[in-house]
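Trainee: Structure for the following, please:
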Amino acid sequence: MMEIGKQYGPLVLEVDIEEAGYEPGRPRIHNIHFNVSAGELLGLIGPNGAGKSTTIKTVMGLLKDAKAEVKIAGNPPRYAYVPEQPVYYDDLTLWEHLDLAAAAFGLDDDYFEKQATRLLQQFGMEHVRDGLPGGFSKGMKQKMMLMIGFLSEPDIYIVDEPFIGLDPRATKDFLTLLDQERQRGAGILMSTHVLDTAEKICDSFVLISGGRVTTKGNLEDIRSAAGLSGASLFDCFDALI
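Mentor: Reported below is the predicted structural model:
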């Protein structure tokens, strides 16, 4: 949870969305504006169908019917995207997926070997290093997506529903890595339904409902908007939605 007076670094993500959608003339989201600073974890929260995934797709530049300006730090921009649904090649092993990602990120061999080995150990996946992900459980596939995202140590992480399918140990490992990356100076945009965890780890929030921002800010700002002093994020969410 956000520390009072906590100082952040420069902006690593600036999002100004006028409107965006999947078909011309039928926008799904409107007037969504927020920034993420170095070292900040911003939670994107809202009910199903609120527009969280559409917002993330717009940030990623995946929607052609979008009127938006998105600025990502770095030249070239250095970011990692961890999708909600695992994406993988049936004929590549876990290690080969990591190797392919390293090539795409332009990592040198020594750095890749060190990072990949550390992540395999961190997530307890050494035993399936040479396994095909088609035979993995949902949680193991999600771990693979997280490892690929953490591989390059980017300036900004864009993470969509990371806790789905993760067991308690994997969740703890993921949160530990997030904290390490924030200490390093990375910013994180995370969409999640897991409000009790979001309340504990997020510095700030953007609450979306009906394709628009309902409120944003730190937990005290959300409580003020809901008129619920000292309430949990879950109770504020319920009141505001």
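Trainee: CA only for contacts and neighbour counts going forward, please
Mentor: Fine.
Trainee: tell me the contacts of residue 148?
Mentor: 97-98, 101 (C-alpha atoms under 8 Å, 6 or more residues apart in numbering).
Trainee: so it sits in a helix?
Mentor: Yes. Looking at residue 148 with DSSP: H, G, I helix; E, B strand; the rest coil, it is inside a helix.
Trainee: In strands, which of the contacts of residue 148 fall?
Mentor: Of the contacts of residue 148, none are assigned to strands by DSSP state E.
Trainee: for comparison, sequence B:
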Amino acid sequence: MALAIKHLVGGYSQIPVLKDISFEVQPGELVGLIGLNGAGKSTTINHIIGLLTPMKGSIELNGQTLAANPQAYKAQIAYIPETPILYEELTLKEHLEMTMLAYGLDQTQAWKRAHELLKIFRLDNKLSWFPANFSKGMKQKVMIVCAFLTNAKLFIIDEPFLGLDPLAVHDLLALIKEVKAQGAGVLMSTHVLDTAEKACDRFVLLHSGEVQTQGTFAEIRAAYPDAGASLNDIYLALTGVTRDE
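Mentor: As a prediction, this is how the structure comes out:
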């Protein structure tokens, strides 16, 4: 399996945000991590990428753990944060070069891939631009290009649809489908449930730091037949939210 989280307890202080959560991301699948604000989605992601240390439990990525082999563990991950993080003093070209160096990529093959991605996201004539020249959506596209430039085994994508135009959303979903076919696992946190319902293979619904339910959409709908027909209806029902709230 790509990612295995077992009995994870963790958070930012002595009081845990995550309370014994367990789930997996298999190679070649897209798992949607959904939940209300404060449910623990970002905390989960921060534990996976190594910004937080578990209080209890384990996180394993293709047989590697962060504690045992940090370099081998982190080399398998490509992360796209909700808010783009770029270096103001570096051009787009230099961001790509830094990514290639960080992941030890072959320059010839990496630049071939980079030009393909730049063309897809309409950034191919902006290699000399600095982040100050980019809109929020364009900065997000830079993060996407840098992530999919790698040969990561696990892609972690946090709220990718909020700053993207419809064409870029289509292009991102196509890239996710491409890396899935190559055997990578993808964990995506999102509130855009209509898109997630169509794109994700499985879902993990967090609520108050616990896994409320998980499985395919068909499995979740079968388990909660009275919750509604759509993922959005089921989500609202399981989190105790009514349409009038």
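Trainee: Please state their TM-score.
Mentor: Taking TM-score structural alignment, normalised by the length of structure 1 as the basis, the two superposed chains have a TM-score of 0.91; 230 aligned residues with a C-alpha RMSD of 1.5 Å.
Trainee: ok, the contacts of residue 148 of structure 1 in structure 2: which stay?
Mentor: Counting by both residues aligned by TM-score structural alignment, their matches' C-alpha atoms under 8 Å, those that remain in contact in structure 2 are 97-98, 101.
Trainee: all strands of structure 2, in order?
Mentor: 3-10, 18-25, 30-34, 56-61, 77-80, 154-158, 185-189, 202-207, 210-215.
Trainee: contacting residues around the shortest one?
Mentor: Strand 77-80 of structure 2 has contacts (C-alpha under 8 Å, 6+ apart) with 49, 143-144, 147-148, 150, 152-158, 160.
Trainee: quick one: the helices in structure 1?
Mentor: 52-59, 94-105, 109-122, 138-150, 168-184, 195-201, 219-226, 233-240 (DSSP state H).
Trainee: Contacts only, for the aligned partner of residue 187 of structure 1 in structure 2.
Mentor: Alignment note (TM-score structural alignment): residue 187 of structure 1 maps to residue 185 of structure 2. For residue 185 of structure 2, the contact set (C-alpha under 8 Å, 6+ apart) comprises 2-3, 25-30, 153-155, 179.
Trainee: Swap in 6 Å and give it another go.
Mentor: Contact analysis of residue 185 of structure 2 by C-alpha atoms under 6 Å, 6 or more residues apart in numbering lists 26-29, 154.
Trainee: Could you give the number of residues near residue 164 of structure 1?
Mentor: Residue 164 of structure 1: 16 surrounding residues under other C-alpha atoms under 10 Å.
Trainee: Trace it over to structure 2, please.
Mentor: Under TM-score structural alignment, residue 164 of structure 1 pairs with residue 162 in structure 2.
Trainee: got the buried residues for stretch 21-37 of structure 1?
Mentor: Within stretch 21-37 of structure 1, the residues scored as buried using 16 or more other C-alpha atoms under 10 Å are 21, 27-30, 32-37.
Trainee: gap between residue 149 of structure 1 and residue 195 of structure 1?
Mentor: Residue 149 of structure 1 sits 22 Å away from residue 195 of structure 1, taking C-alpha to C-alpha, to the nearest Å as the criterion.
Trainee: So which of the two has more stuff around it?
Mentor: Remark: of residue 149 of structure 1 and residue 195, residue 149 carries more neighbours, 21 against 18, as counted by other C-alpha under 10 Å.
Trainee: Quick one: residues contacting the counterpart of the more buried one in structure 2.
Mentor: Alignment note (TM-score structural alignment): residue 149 of structure 1 maps to residue 147 of structure 2. Counting by C-alpha under 6 Å, 6+ apart, residue 147 of structure 2 makes contact with residue 78.
Trainee: go again using 8 Å as the cut-off
Mentor: 78-80, 155.
Trainee: Quickly note the distance from it to residue 43 of structure 2.
Mentor: 21 Å.
Trainee: Excluding chain neighbours, what is closest to the aligned residue in structure 2 for residue 138 of structure 1?
Mentor: Matched to structure 2 by TM-score structural alignment, residue 138 of structure 1 sits across from residue 136. Closest residue to residue 136 of structure 2 apart from its sequence neighbours, by C-alpha to C-alpha, 6 or more residues apart in numbering: residue 163 at 6.6 Å.
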